[in-house]
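# Below is the structure, and that's it, no one-letter string:
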């Protein structure tokens, strides 16, 4: 049974049991408690960047030294390629004042260029801010 912390994470991100969540740009600085919480709530291991099947959501750990806005746009396009209709992409970036901080406007610009829009931001983890990106409906 998920703990209270797991339930709070599931509520923030909207993850539910059985969902497949693909993870991009995993590194040693990611929030392991958040990762483990997502896996406990979904009951599935996070799929890595090479996963080629349909996913329900994606999380991207993005830091300023991972690249520029064009690189993030390309990554968002890649993340959306496996995404089931209605799935979300969450971009997690270091909070203000922490190494690797990314401006929200940079994430929003990359999202727009990838055909997405930002719909929410949440306190993703101790050192990470999460921005929810939604793929625009086709024909919009």
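Structure's in. What do you need? Just so it is clear, the model here is predicted, and its values are computed rather than measured.
# Please make it C-alpha for all contacts and neighbour counts, starting now.
OK.
# ok, which stretches of this structure are helices?
For the chain, applying DSSP state H gives helices covering 4-13, 32-42, 69-81, 104-113.
# Give me the buried stretch members for the first one, please.
Across helix 4-13, burial judged by 16 or more other C-alpha atoms under 10 Å covers 6, 7, 9, 10, 13.
# ok, structure two:
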């Protein structure tokens, strides 16, 4: 069991704050329930699922080797994403079932119109932060 302080730290590491709209995709029996609870506590509500039609600030995508084509999935997850939104691809760490090579995430981001900006450790999971590049018209 992860200590409450550690779990809250997960939400902070993900940059998740109160009031954000978060969509969660790829949930399964192996996902980290403490991380999920920390995110919901931080935002003050439940995360949305794949059926939402709301614009979201963050997509948490639980992804494992064998889940399919990551480029296709990323193209799907950016549809409801706000202009300044973030996609976190959460994968099992090295040595765990379903581990995904970090290079695969980076290589899949570009054709989906995303850029990987950082990676973090979240217990038995790793998080890769993907963002949409800023367009010249939006930069000042």
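That came through, no problem. Every value quoted in this text rests on a predicted model; they were computed, and no experiment measured them.
# quick one, which of the helices of structure 1 is nearest to residue 54 of structure 1?
In terms of C-alpha to C-alpha, the element of the helices of structure 1 nearest to residue 54 of structure 1 is helix 69-81, at 8.5 Å.
# Let me know the angle separating the closest one from helix 104-113.
Per axes from the mean of the first three to the mean of the last three C-alpha atoms, to 10 degrees, the angle that helix 69-81 of structure 1 makes with helix 104-113 is 50 degrees.
# Check which residues of helix 69-81 of structure 1 are buried.
Neighbour counts using 16+ other C-alpha under 10 Å place 69, 72, 73, 75, 76, 77, 79, 80 of helix 69-81 of structure 1 among the buried residues.
# Rebuild the residues you listed as TSV, extending it with distance to residue 140 of structure 1.
Listed next are the buried residues of helix 69-81 of structure 1 as TSV, based on distance: C-alpha to C-alpha, whole Å:
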residue	distance to residue 140 of structure 1
69	23
72	22
73	19
75	21
76	18
77	17
79	20
80	16
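# Just give me the longest strand of structure 1.
strand 83-94 (DSSP state E).
# In structure 2, which residues correspond to that one?
Strand 83-94 of structure 1 falls opposite residues 81-92 of structure 2 when the two are matched by TM-score structural alignment.
# mean deviation (superposed) between that stretch and structure 1, please.
Stretch 81-92 of structure 2, aligned to structure 1 and superposed, deviates on average by 0.6 Å (mean C-alpha distance after the TM-score superposition for structure 1).
# next one: that stretch to chain centre, how far?
Counting by C-alpha atoms, centre = their mean, to the nearest Å, stretch 81-92 of structure 2 is centred 4 Å from the centre of its parent chain.
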